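1. what's the 3D shape of this:
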Amino acid sequence: MSDGPALAQYTMAAERAANEVIGAYSTSFGLATRLLGARHRQHVRNIYALVRVADELVDGVTDEAGLAIEQQRDALDRMIAETRRALELGCSGDLIIHAFARTARTSRIDESLIEPFFASMRTDLESRAATPTRLAAFDAQAHDDYVYGSAEVVGLMCLRVFQRDQRLDEATTGRLDEGARMLGAAFQNVNFLRDLRDDTVRLGRSYLGTAERLSDEDRETWVRTIRVQLDAAAETIPLLPKDARAAVRSAHALFSALNDRIAATTVDELYRTRIRVPDAVKARLVTRAVLTTWTEPRA
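-> Below you'll find the predicted structure:
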């Protein structure tokens, strides 16, 4: 059954709100989604908006608003409860959650992906509360658990959007799931290296190990790990629907370039500067990704 005019108008307003979140926080992501086929584009933006709002809640917004830790927990708990409710009902009074819930219900995104995401957001909040005067350090298991919830499941959510009109065999589905997880993990690990100063100084978190400060050897180890993750993800891009490949290839190429730049940067410099890819290089990477996609067969 199709939506009535009132619900359709409300959903359009919710999606415009989701787009505003993207415009405020990530122009690069907004541009990248334009490479997606029209049937995927808004759904991916709806996912990003919810993820970004939750991330901002635990990364300083509630703290800077003067909320005590119990009030910060309450803000996150209310967001989680409303998301669960919206998944059940298909509607929410919160525009960002409404947009996400419409996408989730359309794309078979369920609690198995949503709950790990919110668990990682809670980890961010609780790690700061538990160690207010020193770094909250993540050992290998804590890192892997956090990255699964904060990034790998987001990759899986986007994959569910791309696959919602497909029926794939178990082997192909498994390969695509692994590729989405590896791409999400690579993106997150690159961002950990890019955000060393902000994470350690402002947020008091050390996601990449238990030491107070990374060494150049640590950086080299993470660069190698990220390359393995990116290589694994690249193998599965040709299995995606053709109208999703250019966007995913572009993002993959951008983070590969970021990782290469990190490899050539000392840890001391990483603690001072956030590594970026120049706009001209981004343009070349995107053009190459689009041309590659145009010249390969449709899946």
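
2. CA only for contacts and neighbour counts going forward, please
-> OK.

3. Just give the nearest non-adjacent residue to residue 180, would you?
-> residue 155 (5.0 Å; CA to CA, 6 or more residues apart in numbering).

4. show me the contacts for the one you found.
-> By CA atoms under 8 Å, 6 or more residues apart in numbering, the residues touching residue 155 are 180, 181, 183, 184.

5. now, which of those lie within strands?
-> Using DSSP state E, no member of the contacts of residue 155 sits in strands.

6. List buried residues within those residues.
-> Neighbour-count burial (16 or more other CA atoms under 10 Å) is assigned, among those, to 180, 181, 183, 184.

7. give the contact list for the last one.
-> I take that to be residue 184. Contacts of residue 184 (CA under 8 Å, 6+ apart): 151, 152, 153, 154, 155.

8. Dump these into a markdown table; add secondary structure as well.
-> Output for those, formatted as a markdown table (DSSP: H, G, I helix; E, B strand; the rest coil):
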| residue | secondary structure |
| --- | --- |
| 151 | helix |
| 152 | helix |
| 153 | helix |
| 154 | helix |
| 155 | helix |
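
9. Could you also give me the structure for this next sequence, so I can compare it with the first?
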Amino acid sequence: MTTSTTRPVSVQPGRLPLYDATAEAASSVVIDRYSTSFGLASRLLSKDSREHIRNVYALVRVADEVVDGPATEAGLGPELARTVLDELEADTERAIALGFSVNPVVHAFARTARVTGFGPELTKPFFASMRMDLDRTEHDDASFAAYVDGSAEVVGLMCLRAFVYRAGRPTFDQAELVGGARALGAAFQKVNFLRDLHADFEVLGRSYFPGVDIRTFDEATKDRLVADVQADLDHAARTIRLLPADARNAVALAHALFQELNDRIAATPASQLVTTRVRVPNPVKARLAAQVLAGRAPVRSRATRRRTGGTA
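-> Reported below is the predicted structural model:
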């Protein structure tokens, strides 16, 4: 009887870094194709932070596409879309645990999670919110809060972790910074709900804001929702200064872009808001970026600046 011994497998050096770089390049393509606003803001980050933020954005976008149209256009029904989403979550958790996925976007996201120090405590609520899009067409106050938490606030915490993991101080545990990250994520999501009222209702059959029907959408309803977004934006603005220096300009620009969107939504008649999507023109985005780089980020609403007579 012979006894065999297990020999270590010979691995060619340098292959994993090549795969890491390729996966991150794939994530970069996703953000560049899908979001000019976040793509522009991410360019103000240091290289390390920029890669991590793009890795987070790419997975979030891919998951969103499973529930928001492309999967359906490819012929997937609700149950098959749920299976695909479940598989994506399982692949994500496995990649975070093992450090590898055959899906480049998942692999890049897992690398960020492992390096910056988050895991299922943030990914589980995110995927739970994505599943809600397969189950719910309307929300009450409780389900809306849960949806925004998972789809946006925990994504803000993922980004925060990417910003502070090398900062040399326990900023991630500071309640003020965590609250600011959650508020900014919530503001981004609610602004997008307001921009997409028509598409969400007419195309996807969804109504996110509790008790809001676009068929009876009026100025008072719009003003209430805009004020709620503004409260989140104001909360987030107070915490930007607490971020590590290499993240402040990027977050300030993202904040400024969504502040501009909220201001434009406020100025758009309710009857028009339910038929058109409000956008920020590229020249305005460039102006806001220049203001941020010059240290003059407009971190307060136009209404607030008019009341105080100042500029932010």
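
10. before we move on, back to that, checking the contacts of residue 155 of structure 1 against structure 2: which ones persist?
-> Contacts from these that recur in structure 2, judged by both residues aligned by TM-score structural alignment, their matches' CA atoms under 8 Å, are 180, 181, 183, 184.

11. Show me which of those is closest to residue 290 of structure 1.
-> For those, the residue nearest residue 290 of structure 1 by CA to CA is residue 183; the value is 18.5 Å.

12. In terms of helices and strands, where is the closest residue to the closest one other than its chain neighbours?
-> Of all residues not flanking residue 183 of structure 1 in the chain, residue 233 sits nearest, at 5.3 Å (CA to CA, 6+ apart). Secondary-structure assignment from DSSP states H and E places residue 233 of structure 1 in helix 216-234.

13. Outside of whatever helix or strand comes next after that helix itself, list whatever touches it.
-> Moving toward the C-terminus from helix 216-234 of structure 1, the next helix or strand (DSSP H and E) is helix 242-263. The contact list for helix 242-263 of structure 1, computed with CA under 8 Å, 6+ apart, reads 32-37, 40, 162, 183, 186-187, 190, 193-194, 219-220, 223, 226-227, 230, 234, 237-238, 270, 275-277, 282, 285-286, 289-290, 292-293, 298-299.

14. Taking these, please make a PyMOL selection of just the buried ones.
-> A single PyMOL command selects the buried members of the contacts of helix 242-263 of structure 1 (16+ other CA under 10 Å):
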select buried, resi 32+33+35+36+37+40+162+183+186+187+190+193+194+219+220+223+226+227+230+234+237+238+270+275+282+285+286+289+290+293
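
15. hang on, the earlier thing: in terms of secondary structure, what does the helix holding residue 233 of structure 1 contact?
-> Secondary-structure packing of helix 216-234 of structure 1 (3 or more CA pairs under 8 Å, 6 or more residues apart in numbering; DSSP states H and E): helix 170-194, helix 242-263.

16. Quick one: closest of the ones you listed to residue 8 of structure 1.
-> Closest among those, using CA to CA: helix 242-263, at 25.1 Å.

17. so the closest one aligns onto which residues of structure 2?
-> Mapped onto structure 2 using TM-score structural alignment, helix 242-263 of structure 1 covers residues 245-266.

18. returning to that earlier point: from the contacts of residue 184 of structure 1, list the buried ones, please.
-> 151, 152, 153, 154, 155.

19. now, among those, which is nearest to residue 265 of structure 1?
-> Among those, and counting by CA to CA, the member closest to residue 265 of structure 1 is residue 151, at 24.4 Å.

20. So what does the closest one match up with in structure 2?
-> Aligning on TM-score structural alignment places residue 151 of structure 1 opposite residue 152 in structure 2.

21. and its match, what does it touch?
-> Contacts for residue 152 of structure 2 (CA under 8 Å, 6+ apart) come out as 126, 182, 185, 186, 188, 189.

22. Farthest-apart pair in those residues, please.
-> For the contacts of residue 152 of structure 2, the maximum inter-member distance is 15.1 Å, found between 126 and 188 (CA to CA).

23. Can you give me the buried ones in the match of helix 242-263 of structure 1?
-> Neighbour-count burial for stretch 245-266 of structure 2 [16+ other CA under 10 Å]: 246-263, 265-266.

24. Distance from it to the middle of the chain?
-> The chain centre lies 13 Å from the centre of stretch 245-266 of structure 2; the measure is CA atoms, centre = their mean, to the nearest Å.

25. how far apart are that stretch and its match in structure 1?
-> Following superposition, stretch 245-266 of structure 2 is found to deviate from structure 1 by 0.7 Å on average (mean CA distance after the TM-score superposition for structure 1).

26. can you pull out the strands in the stretch 1-150 of structure 1?
-> For the stretch 1-150 of structure 1, the strands defined by DSSP state E, counting those that start in this stretch occupy 136-137.

27. all helices of it, in order?
-> 5-25, 27-33, 38-56, 62-64, 69-89, 95-107, 111-130, 140-147 (DSSP state H, counting those that start in this stretch).

28. nearest to residue 201 of structure 1, of those helices?
-> helix 111-130 (12.0 Å).

29. quick one: the closest one to helix 95-107, angle?
-> On the basis of axes from the mean of the first three to the mean of the last three CA atoms, to 10 degrees, helix 111-130 of structure 1 is oriented at 150 degrees to helix 95-107.

30. other SSEs contacting helix 111-130 of structure 1?
-> With contacts taken as 3+ CA pairs under 8 Å, 6+ apart, helix 111-130 of structure 1 sits against helix 69-89, strand 136-137, helix 140-147, helix 153-163.

31. so which of those comes closest to residue 113 of structure 1?
-> Residue 113 of structure 1 sits nearest to helix 153-163 of all those, at 5.5 Å, using CA to CA.

32. State the distance from the residue lying closest to residue 122 of structure 2 once chain neighbours are set aside to residue 278 of structure 2.
-> The shortest distance from residue 122 of structure 2 to any non-neighbouring residue, by CA to CA, 6+ apart, is to residue 154 (5.7 Å). Per CA to CA, to the nearest Å, residue 154 of structure 2 is found 25 Å from residue 278 of structure 2.
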